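Visitor: Below is the sequence, then the predicted model.
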Amino acid sequence: MLNLGDTMPNIKADSTIGPIELFDYFGSNWGILFSHPKDFTPVCTTELGRLAQLAESFEKRGVKIVGLSVDTVQDHKEWTKDIEAYAKAPVKFPLLADPNGDIARSLGLLDKDSADTLTVRGVFIVSPNRKIRATICYPTSAGRNFDEILRVVDSLQFTDARPDTVTPVGWKSGDEVIVKPGCPSTADTKVLQVPSGKEYLRFTK
């Protein structure tokens, strides 16, 4: 599987909206490429349904989304009707066809423990410079939390704009952030006193 800091490959494939070249599709935006094990399966339907419900939230953050599995375009299109019926929301993002598993294999997304050709539940968050900024990989048995992926996007975009900060556990937009070690305190910095006496827990608005 690709690592943080790697350049995302410029994937070319057929999709539910026609042929796609990944870099053209992402344009100057942030991008998310996610994989799901298989069309017409229950956990995947709930996942893509939630992602359909969150589509406008990702759009507001300038994030383009594309999905991938070892299925055909026709299967994707038929399955999309089930997703929309479940989620009561339109599927606005394209799904890439990868019937031979070539793309999934090149990205390290095939489930090696499965007797079938299944893709794991992988996520690549890609910045506008095509660098992979975050990766998530779940087994086929556990559905992901796309609200958490949205939160990670918020954190990445915020800390890119404020490189003197990092975000603490469970951080959400509007919460206090941490002053990064080695960076100077600001006027409203609060230092948490700890038994070690080290002043490394510095919070700011």
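Guide: Structure received. Numbers count the residues shown, from 1 in each chain.

Visitor: Every contact and neighbour count from this point should use C-alpha atoms.
Guide: Noted.

Visitor: From the rest of the structure, what touches stretch 59-73?
Guide: The contact list for stretch 59-73, computed with CA atoms under 8 Å, 6 or more residues apart in numbering, reads 14-16, 25-26, 29-39, 58, 93-101, 104, 117-119, 154.

Visitor: Pull the contacting residues for residue 4.
Guide: 131-135.

Visitor: repeat for residue 145
Guide: residue 47.

Visitor: Repeat the analysis, applying 10 Å as the threshold.
Guide: 47, 50-51 (CA atoms under 10 Å, 6 or more residues apart in numbering).

Visitor: By neighbour count, which of these wins?
Guide: Counting neighbours by other CA atoms under 10 Å, the top entry in the contacts of residue 145 is residue 51, with 24 neighbours.

Visitor: Quick one: neighbours of residue 86, just the number.
Guide: Using other CA under 10 Å, residue 86 has 14 other residues around it.

Visitor: also this one, for the comparison:
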Amino acid sequence: MEPLQPLVSMPSIGSPAPDFTAQSTTGPITFADFAPGKWVVFFSHPADFTPVCTTEMSGFAQRQAEFEALNTALLGLSIDSIHSHIAWVNNVREKSGVYFRFPIIADLDMKVSRLYGMLQPGASETAAVRAVFFIDPGHTVRLIMYYPMSVGRNMDEMLRCLQALQFGDQHKVSLPLDWQPGEKVILPAPKTLAQLDARLADDSVEKMDFYLAKTQL
């Protein structure tokens, strides 16, 4: 019987985002000092000059302004050299006109990939899977997405999740299935009998029952 592989360590939701210093396509980056006061969407891709990765990175580049409008910086990574990254960025710009202006970390020693649990032994020992970390301005990990190497991400869903996290923080509410900006939100459930009675008597909110009530903000 083969020995069980050790679990891959990774940050969890609510934990501090691990700090690191690495070379990127825009110069050296120390994560603790990166994009102060902003949210960060930190994502990995398996390799430069690969088809799915090219579509994904192009998607980030084409919609970078939408992330920036949400006070969010983009940060990419793959286990390739800085020279490979630069060549790939230039190749895509020449062939499609899409320019990856956001930094892409070179992680040949896999130090950052291991730190963030981007290496999955069942998928590959030498290529990072498609991981996405949503990190708030306090450098707390708020949401994590994982995709296999063969499946591209959904950019609309990433922007929706970012908007939901920020809206929920601002208004202290939760967001229901398929929530989109402008739709009703879920109010916190009552925590006392007085709050329960107030909720039951409140005809201004949409109630399935006392514990599930929606309102328009």
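Guide: Looks like it arrived, so ask away. All values derive from a computational prediction rather than experimental measurement.

Visitor: Can you show me which of the contacts of residue 145 of structure 1 carry over to structure 2?
Guide: Conservation of those in structure 2, assessed by both residues aligned by TM-score structural alignment, their matches' CA atoms under 10 Å: retained contacts are 47, 50.

Visitor: tell me the strands in structure 2, going along the chain?
Guide: 21-24, 27-30, 39-44, 72-78, 104-106, 130-135, 141-147, 185-186, 206-209, 212-215 (DSSP state E).

Visitor: Just tell me which of the ones you listed ends up closest to residue 153 of structure 2.
Guide: strand 141-147 (7.1 Å; CA to CA).

Visitor: That closest one against structure 1, how far on average?
Guide: Here the mean offset of strand 141-147 of structure 2 against structure 1 after fitting is 0.5 Å, by mean CA distance after the TM-score superposition for structure 1.

Visitor: That strand corresponds to what range in structure 1?
Guide: Aligned by TM-score structural alignment, strand 141-147 of structure 2 falls on residues 132-138 of structure 1.

Visitor: hmm, back to that, so which of the contacts of residue 145 of structure 1 would you say is closest to residue 111 of structure 1?
Guide: Among the contacts of residue 145 of structure 1, and counting by CA to CA, the member closest to residue 111 of structure 1 is residue 47, at 17.8 Å.

Visitor: Map that closest one onto structure 2.
Guide: Checking TM-score structural alignment: residue 47 of structure 1 goes with residue 56.

Visitor: right, and residue 88 of structure 1 touches residue 49 too?
Guide: Yes - Residue 88 of structure 1 is in contact with residue 49 according to CA atoms under 10 Å; the separation is 8.0 Å.

Visitor: Which one of the two is surrounded by more residues?
Guide: Shown here are residue 88 of structure 1 and residue 49; by other CA under 10 Å, residue 49 has more neighbours (23 against 13).
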